[in-house]
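Undergrad: got a predicted structure plus its sequence, pasted below:
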Amino acid sequence: MKTIIDRADTRGHANHGWLDTYHTFSFAGYHNPARMGFGALRVLNDDKVAPGKGFDTHPHDNMEIVSIPLKGSLKHGDSTNNQRVITIGDIQVMSAGTGIMHSERNNSSTEPVEFLQIWVFPKYRDTKPGYQDYSIRDLVKKNELSLIISPDDEVPATLGQDTWFSIGNLDKGTEITYRLHGESNGVYIFVIEGEIDAGGTILERRDGMGVYETPSITLKALTGCEVLLMEVPMR
């Protein structure tokens, strides 16, 4: 088993006033040649947006983009006529494909919104743009690793890549094994809250660890915790 460990306090950081953001991988003004992603996983941003503020309309192409709210509500608009608001318990998946224009803004005028923005390289370039959002509330089961994105229609959301995203809300002492779907895949473990033992490595809040060249990884919750697993092709 090979691992890559990205501690929370080593992430790139920028505070623009309206946006307080941490970058696990190189992004915008943060460039670290040793952190250009993990396999097909290219961006993992931890964003906090001030009330009434947000990202104005801007373009994307040939990227799969996932937004997961952690606090507050996020308003999305795009050039394919989607206008939606998502909050905790929802996820948003967008395939930029040949090109899409979109905006993301805090839907509240009084409270900040916090969310993860994740980019994954697509399996094929120049596909038709697409958008999905849906509730994962009925999918996420306590003390399980609950699948929320898959490439095979096992759950409502899919990416244009062979990827599996799972979320675990684990009580202290819960031990669970994640088994990878392909030999050439890796899984990136991101601790949203709490503390876990991931195959003998202790990970705390907002730490990340990539694991590859292994069929499985065992997680043990050292506290009550929430963890996001992103399995992606490594080549």
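TA: Cool, the structure landed.
Undergrad: only C-alpha atoms for contact and neighbour calcs from this point on.
TA: OK.
Undergrad: what's around Arg7, how many residues?
TA: 16 (other CA atoms under 10 Å).
Undergrad: where's it relative to Val232, distance?
TA: According to CA to CA, to the nearest Å, Arg7 stands 20 Å off from Val232.
Undergrad: please apply the same query to Gly182.
TA: Taking CA to CA, one finds Gly182 at 9 Å from Val232.
Undergrad: list the contacts of the residue nearest to the spatial centre of the chain.
TA: In the chain, the residue lying closest to the centroid (CA atoms, centre = their mean) is Ile118, at 4.3 Å. Counting by CA atoms under 8 Å, 6 or more residues apart in numbering, Ile118 touches Leu41, Arg42, Val43, Leu44, Asn45, Ile65, Val66, Ser67.
Undergrad: columns secondary structure and distance to Thr177 on top of these, output as a markdown table?
TA: Output for the contacts of Ile118, formatted as a markdown table (DSSP: H, G, I helix; E, B strand; the rest coil; distance: CA to CA, whole Å):
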| residue | secondary structure | distance to Thr177 |
| --- | --- | --- |
| Leu41 | strand | 21 |
| Arg42 | strand | 25 |
| Val43 | strand | 25 |
| Leu44 | strand | 23 |
| Asn45 | strand | 26 |
| Ile65 | strand | 27 |
| Val66 | strand | 24 |
| Ser67 | strand | 25 |
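Undergrad: here comes the other one, which I'd like you to weigh against the first:
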Amino acid sequence: MATAMVSNAQKTKTMKTVYHKADTRGHAYHGWLDAHHTFSFANYYDPLRIQFGALRVLNDDIVQGGKGFGQHPHDNMEIITIPLRGALEHKDNSGGHGIIKAGEVQVMSAGSGVQHSEVNASSTEEVNLLQIWVFPRQKNVQPRYDQKQFSIEGRLNKWQTIVSPAKDTEALWVNQDTWFSLGKFAKGLSKDYVLNKEGNGVYVFVIEGDVSVNGQKLNKRDGLGVWDLDKLTLVADNDAEVLLMEVPMK
């Protein structure tokens, strides 16, 4: 971890950061699954990389055609799935069934308990997805799914909120004071992000391209956690796509 003094507007705070280069992530290759883990998961364990505040899991998975995860249980976790390419089919023990594809986002409040399966919807094409787990604000809620298509235009050179704790917004609702935002930025563009809630931090994950966040350079699939600040500034060093995950730190 490192610390850096912030601007005059934030001179009462000392920003804290944790930087995760893409090639330091945990890696598991099973033939049908090529998985990278930003935080400890399954057989990958690093005591310094358990979580970032309420953000517990950030997995970058490539699943071969016709393959996937058989039925398995979850409880008391907010699970956000973002396909980057391809499509993922899910089924659950309540009879729920659906397919999410690139451009869509799915949220699942596992709550009091759910069993589901996740399988590549294509028999021939890979699916690449981000699966993210966030600790919930309330435990043992009624399990629920939701998914939504978000337009690419809505994130061009601006932040598009895809996950929110508010039920009356365009974003998908989750059971936590967390906001997820996607941005697709042209080279040279500078964009601020103002935090929604005091005490939250932001984990920046670069999907494509190269950016600088408050002076820290990040490349494709790098991650940067920042906290004890009111806003951050991102500059696109090249054309880039970025996911921001704002989460409670306590």
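TA: Sure thing, it's come through. Because the structure is predicted, anything quoted here is derived from the model rather than measured.
Undergrad: the residue nearest to the centre of structure 1 matches what in structure 2?
TA: By TM-score structural alignment, Ile118 of structure 1 lines up with Ile132 in structure 2.
Undergrad: so its match lies in a helix, does it not?
TA: No. Assigned with DSSP: H, G, I helix; E, B strand; the rest coil, Ile132 of structure 2 falls outside any helix and is strand.
Undergrad: and it, how far from Ile79 of structure 2?
TA: When Ile132 of structure 2 is compared with Ile79 of structure 2 (using CA to CA), they lie 6 Å apart.
Undergrad: cool, and Ile100 of structure 2?
TA: Distance of Ile100 of structure 2 to Ile79 of structure 2, given as CA to CA: 14 Å.
Undergrad: and if you look at Gln138 of structure 2?
TA: Per CA to CA, Gln138 of structure 2 is found 14 Å from Ile79 of structure 2.
Undergrad: more neighbours: which of those two?
TA: Just comparing Gln138 of structure 2 and Ile79: by other CA under 10 Å the higher neighbour count belongs to Ile79, 22 against 11.
Undergrad: so who does the nearest residue to that one once chain neighbours are set aside touch?
TA: In this structure, Ile79 of structure 2 finds its nearest non-sequential neighbour in Trp133, 4.6 Å apart by CA to CA, 6 or more residues apart in numbering. Residues near Trp133 of structure 2 by CA under 8 Å, 6+ apart: Leu55, Arg56, Val57, Leu58, Met77, Glu78, Ile79, Ile80.
Undergrad: and the fourth one, what's its match in structure 1?
TA: For Leu58 of structure 2, the aligned residue in structure 1 is Leu44 (criterion: TM-score structural alignment).
Undergrad: show me the contacts for its match.
TA: His23, Thr24, Phe25, Leu116, Gln117, Ile118, Trp119.
Undergrad: list the contacts for the equivalent of Ile5 of structure 1 over in structure 2?
TA: Residue correspondence, TM-score structural alignment: Ile5 of structure 1 in this structure matches Tyr19 in structure 2. Residues near Tyr19 of structure 2 by CA under 8 Å, 6+ apart: Met1, Asp222, Gly223, Leu224, Gly225.
Undergrad: in a helix, that's where Tyr19 of structure 2 is, yeah?
TA: No. Counting by three-state DSSP, Tyr19 of structure 2 is located in no helix; its state is strand.
Undergrad: how much space separates it from Val213 of structure 2?
TA: 11 Å.
Undergrad: Tyr193 of structure 2 too?
TA: Separation of Tyr193 of structure 2 from Val213 of structure 2 (CA to CA): 10 Å.
Undergrad: and for the two, which residues touch both?
TA: With CA under 8 Å, 6+ apart, Tyr193 of structure 2 and Val213 have common neighbours Leu232, Thr233, Leu234.
Undergrad: dump the residues you listed to CSV, plus neighbour count and distance to Gln142 of structure 2.
TA: As requested, those are exported to CSV (neighbours: other CA atoms under 10 Å; distance: CA to CA, whole Å):
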residue, neighbour count, distance to Gln142 of structure 2
Leu232, 18, 35
Thr233, 13, 38
Leu234, 21, 37
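Undergrad: so who does the counterpart of Leu19 of structure 1 in structure 2 touch?
TA: Matched across to structure 2, Leu19 of structure 1 falls on Leu33, judged by TM-score structural alignment. Going by CA under 8 Å, 6+ apart, Leu33 of structure 2 touches Asp61, Ile62, Val63, Gln64, Gly68.
Undergrad: ok, Leu33 of structure 2 to Gly66 of structure 2 distance?
TA: 11 Å.
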